[in-house]
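K.L.:
take this sequence and fold it.
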Amino acid sequence: MKQLMQLVFGALTLGILCLAIGYWINHDVGQQKQEKLYVYNWGQYIDPEVIQQFEKKTGIKVVYETFDSNEAMEAKIRNFGTSYDVAFPSDYTIEKMRKAHLLKPLDKKQIPNAKHLDKHFMNQSFDPNNTYSMPYFFGTVGIIYDKTKYPDIKFDSWQDLKNPRVKNDVLFVDGAREIMGLSLSSLGYSLNDTNPKHLKEAETELKSFAPSVKGVVGDEIAMMLEQHEAGVAVLWSGSAAPIFTSDDRFDYVVPKEGSNLWFDNMVIPKTSQNVKGAHQFINFLLDPKVNKQNTEWVEYGTPNKTAKALLPKEMREDPRIYPTPEVQRRLEVYKDLGPDVLNDYNERFLNFKMGL
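P.N.:
As a prediction, this is how the structure comes out:
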């Protein structure tokens, strides 16, 4: 009986051991098949087919999430939320994240397609030598308007937004830097001004635009313009492009006083668990053919000179998407203002919104 029990026990032990070995073998194989890359990007900011192409080419599963503000994205990464492998912050946020040691340096050897990038969009002040980032898209902040509704107003000055004829017909994008910047530019100040006296002036100046403002809104601006709920809006060129390229009623202008030239770049957060895959993804998006496809879908300006040459002529030569050198001289890139000054901007902008 004792021998029988030992045989049964031995068989059970062997069976359990075999099951365990089988589990771990299958688990490891499964893990290899399910390599993942966590990507954190703005909404509607990549052609879904591009992601599918990357997955097919590499076998890496892309887990894609979106954010609606630089601040939300930075906070999630700073607080060690999901371990994202690639993120797409804007210029001044890259500067903040770089200073806070939230980014991994890029291995340029793993990004050979960087050779296709226009040198004019490289080595920006927010990331000297592109140590931590590669440019993805760029654009401006300007005015889009219905030409049929306002045929006699050029909107080539921020002051045109005060014209009594556009009363309660202007939409402002919901961004403190953008709208405070509008006011600062109209006064002849820098978009990165930190002088409290100038900021107070800008808040007062901003209030003078209030009679024209129908609302301060987000992604619904395009829909409201297309449905004739407003005839004018202040927003980013990329958000305006699908409207003015598909509807001849609309045009887009960067006011003569100056405005913002912004960049969204690709970075690898410090918490990345798939650094090799992250480099593969960045390099893939810089492939000229892939970049052309993605640019046509997103409709923002591409910093990829090789891809730009592949675009349809009407797109690559549109000065509303690719500003002329003359316009570029009037543009500024946002800088990191520090938390105190940024809070001041936000508070003044909030005061403006509450007063509408």
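K.L.:
only C-alpha atoms for contact and neighbour calcs from this point on.
P.N.:
Fine.
K.L.:
quick one, longest strand in the protein?
P.N.:
Ordering each strand of the chain by length in residues (DSSP state E) puts strand 133-146 first.
K.L.:
just how off-centre is stretch 58-69 within its chain?
P.N.:
14 Å (Cα atoms, centre = their mean, to the nearest Å).
K.L.:
stretch 180-199: which residues count as buried?
P.N.:
180-186, 189-194, 199 (16 or more other Cα atoms under 10 Å).
K.L.:
could the residues you listed go into TSV alongside secondary structure and distance to P325?
P.N.:
Shown next, in TSV, are the buried residues of stretch 180-199 (DSSP: H, G, I helix; E, B strand; the rest coil; distance: Cα to Cα, whole Å):
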residue	secondary structure	distance to P325
M180	helix	25
G181	helix	21
L182	helix	21
S183	helix	23
L184	helix	22
S185	helix	19
S186	helix	21
Y189	coil	21
S190	coil	19
L191	coil	19
N192	coil	21
D193	coil	24
T194	coil	27
L199	helix	29
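K.L.:
alongside the first, I'd like the structure of this one:
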Amino acid sequence: MSFKKRFLALSAAALLLLGMSVPAGASSEEEEPAAPKRGVTINVYNWGEYISNGVEGTLDVNAEFTRRTGIDVNYTTFDTNESLYSKLAGGGANYDVIIPSDYMVSKLIEEGYLEKLDFDNIPNFQYIDEQYRNPDYDPTNEYSVPYTWGVVGIFYNKNYVKEEINSWKILWDEKYAGKILMFDNPRDSFGIAQKLLGYSFNSTDEREWQEAAMLLKEQKPLVQAYVMDQIFDKMANGDAWLAPYYAGDAATLVEDNPDIGFAIPTEEGTNFFVDALCIPKGAAHKKEAEEYINFLCDPEIAAANVDYIGYSTPESAAKELLPKETVENPIFYPPQEILDNSEVFVNLPEETSLLLDSLWAEVKMGGPGETATLVAILAGFLLLYIGIVVYKKIKAKRELQ
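P.N.:
Alright, predicted model coming up:
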């Protein structure tokens, strides 16, 4: 039994009942009854593996929210900020609550995709620590509420990776060719290359982005796959030995598999990120969405939630309810020197974002040469199609004569 599950077992009264007071000598069966159904369903769009869901006696956050409020939750997941953005920008999304990362929050604010929050409906915002208020990505703190935070590090298989990991350089080591995983999103992958080159995540210098792209292209022959949540299976079964990922997922990998370790590179520094709760523009159930955000900010709910998902809480009141092993674990709550040597992503100017998208396509496809080859192939198919159309028209015309 991991310390997380042991803590939940020992703290059932505090975390499984979650603040529902039970008088001395009374049975927990006397807890307050479920709220009547309100005929409202909110659509929540979150990252995968990013909420406590009731497995093995843990809190089912969404079910408890429905029990207390009578509001049903339709819960779906995404795997990258970019896929979330595509859904919203495409106009076909119908979400009430979304959980983007810091730089994506600022992008969505700038492009008018978020509603301003009514904090009268979110009184539990009082528990958010001062250092997480008015962040760079939402300086007036009108559009978002912090959900969790964390840093990026490297998962490694102890059976095959014996050296100390203090640099991102290990992800370019040829002796691990075919056993290296890489982020399947541009900001995180480019961020690692940028740190190796000594550049900022948020550079607007085209030359620096080109250099980072070249470094990623050099790495590509060594990479087994570009992944997101697939990291869990690939690392757990030994298919891969090295993989950069978010520290919070150490709760899943490290605790459940003694062969897996986690290290935060200290030589170049790392990414510090915050994921935040937001409401998309035009949400059908804004007030109910704010009730949901308020519920997640309840310290007891927040503690039970992060205790399961493994990420760090922006609430000291919630942190005080966590087990000592978690609070003192440098994976979940890194020492200040690591935080001081970290950098956050911010939204990039449109010109830089377009450059990033283009360079990422080149990296994934192997470089400009392969891009040119693909264009040539597509052009060939287009010419063939045009030829067939013209031929059919000429043939039809002759038949009419």
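K.L.:
farthest pair within the buried residues of stretch 180-199 of the first structure?
P.N.:
S186 and T194 (16.0 Å; Cα to Cα).
K.L.:
what about Y50 of the second structure, distance to E64 of the second structure?
P.N.:
16 Å (Cα to Cα, to the nearest Å).
K.L.:
and what of A289 of the second structure?
P.N.:
Where E64 of the second structure is concerned, A289 of the second structure sits at a distance of 15 Å (Cα to Cα).
K.L.:
who has more neighbours, the two?
P.N.:
Between A289 of the second structure and E64, counted using other Cα atoms under 10 Å, the more crowded position is A289 (28 against 19).
K.L.:
OK, contacts around the more buried one?
P.N.:
I42, D96, V97, I279 (Cα atoms under 8 Å, 6 or more residues apart in numbering).
K.L.:
how far away is the alignment partner in the first structure of the third one from D28 of the first structure?
P.N.:
With TM-score structural alignment as the matching criterion, the partner of V97 of the second structure in the first structure is V86. In this view, V86 of the first structure and D28 of the first structure are 25 Å apart by Cα to Cα.
K.L.:
tell me which of the two has more neighbours.
P.N.:
Shown here are V86 of the first structure and D28; by other Cα under 10 Å, V86 has more neighbours (25 against 12).
K.L.:
would you map the helices across the stretch 251-400 of the second structure?
P.N.:
286-297, 299-309, 316-319, 324-327, 336-340, 350-365, 368-400 (DSSP state H, counting those that start in this stretch).
K.L.:
turn these into JSON lines, including distance to R6 of the second structure.
P.N.:
As requested, the helices of the stretch 251-400 of the second structure are exported to JSON lines (distance: least, Cα to Cα, whole Å):
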{"stretch": "helix 286-297", "distance to R6 of the second structure": "23"}
{"stretch": "helix 299-309", "distance to R6 of the second structure": "11"}
{"stretch": "helix 316-319", "distance to R6 of the second structure": "17"}
{"stretch": "helix 324-327", "distance to R6 of the second structure": "11"}
{"stretch": "helix 336-340", "distance to R6 of the second structure": "28"}
{"stretch": "helix 350-365", "distance to R6 of the second structure": "42"}
{"stretch": "helix 368-400", "distance to R6 of the second structure": "52"}
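K.L.:
which of those helices sits most buried?
P.N.:
Among those, ranked by average contacts under mean count of other Cα atoms under 10 Å, first place goes to helix 299-309 (a mean of 24).
K.L.:
for that helix, grab the matching residue range in the first structure.
P.N.:
Against the first structure, helix 299-309 of the second structure falls on residues 288-298 (TM-score structural alignment).
K.L.:
with stretch 345-355 of the second structure instead?
P.N.:
Aligning stretch 345-355 of the second structure against the first structure (TM-score structural alignment) gives residues 334-344.
K.L.:
again, but for stretch 377-388 of the second structure
P.N.:
Going by TM-score structural alignment, stretch 377-388 of the second structure lines up with nothing in the first structure.
K.L.:
spit out the contact partners of the counterpart of F65 of the second structure in the first structure.
P.N.:
Under the alignment (TM-score structural alignment), F65 of the second structure pairs with F54 in the first structure. If you count contacts by Cα under 8 Å, 6+ apart, F54 of the first structure has them with I60, F281, F284.
K.L.:
cool, G48 of the second structure as well?
P.N.:
Going by Cα under 8 Å, 6+ apart, the list of residues near G48 of the second structure reads T77, F78, D79, D229.
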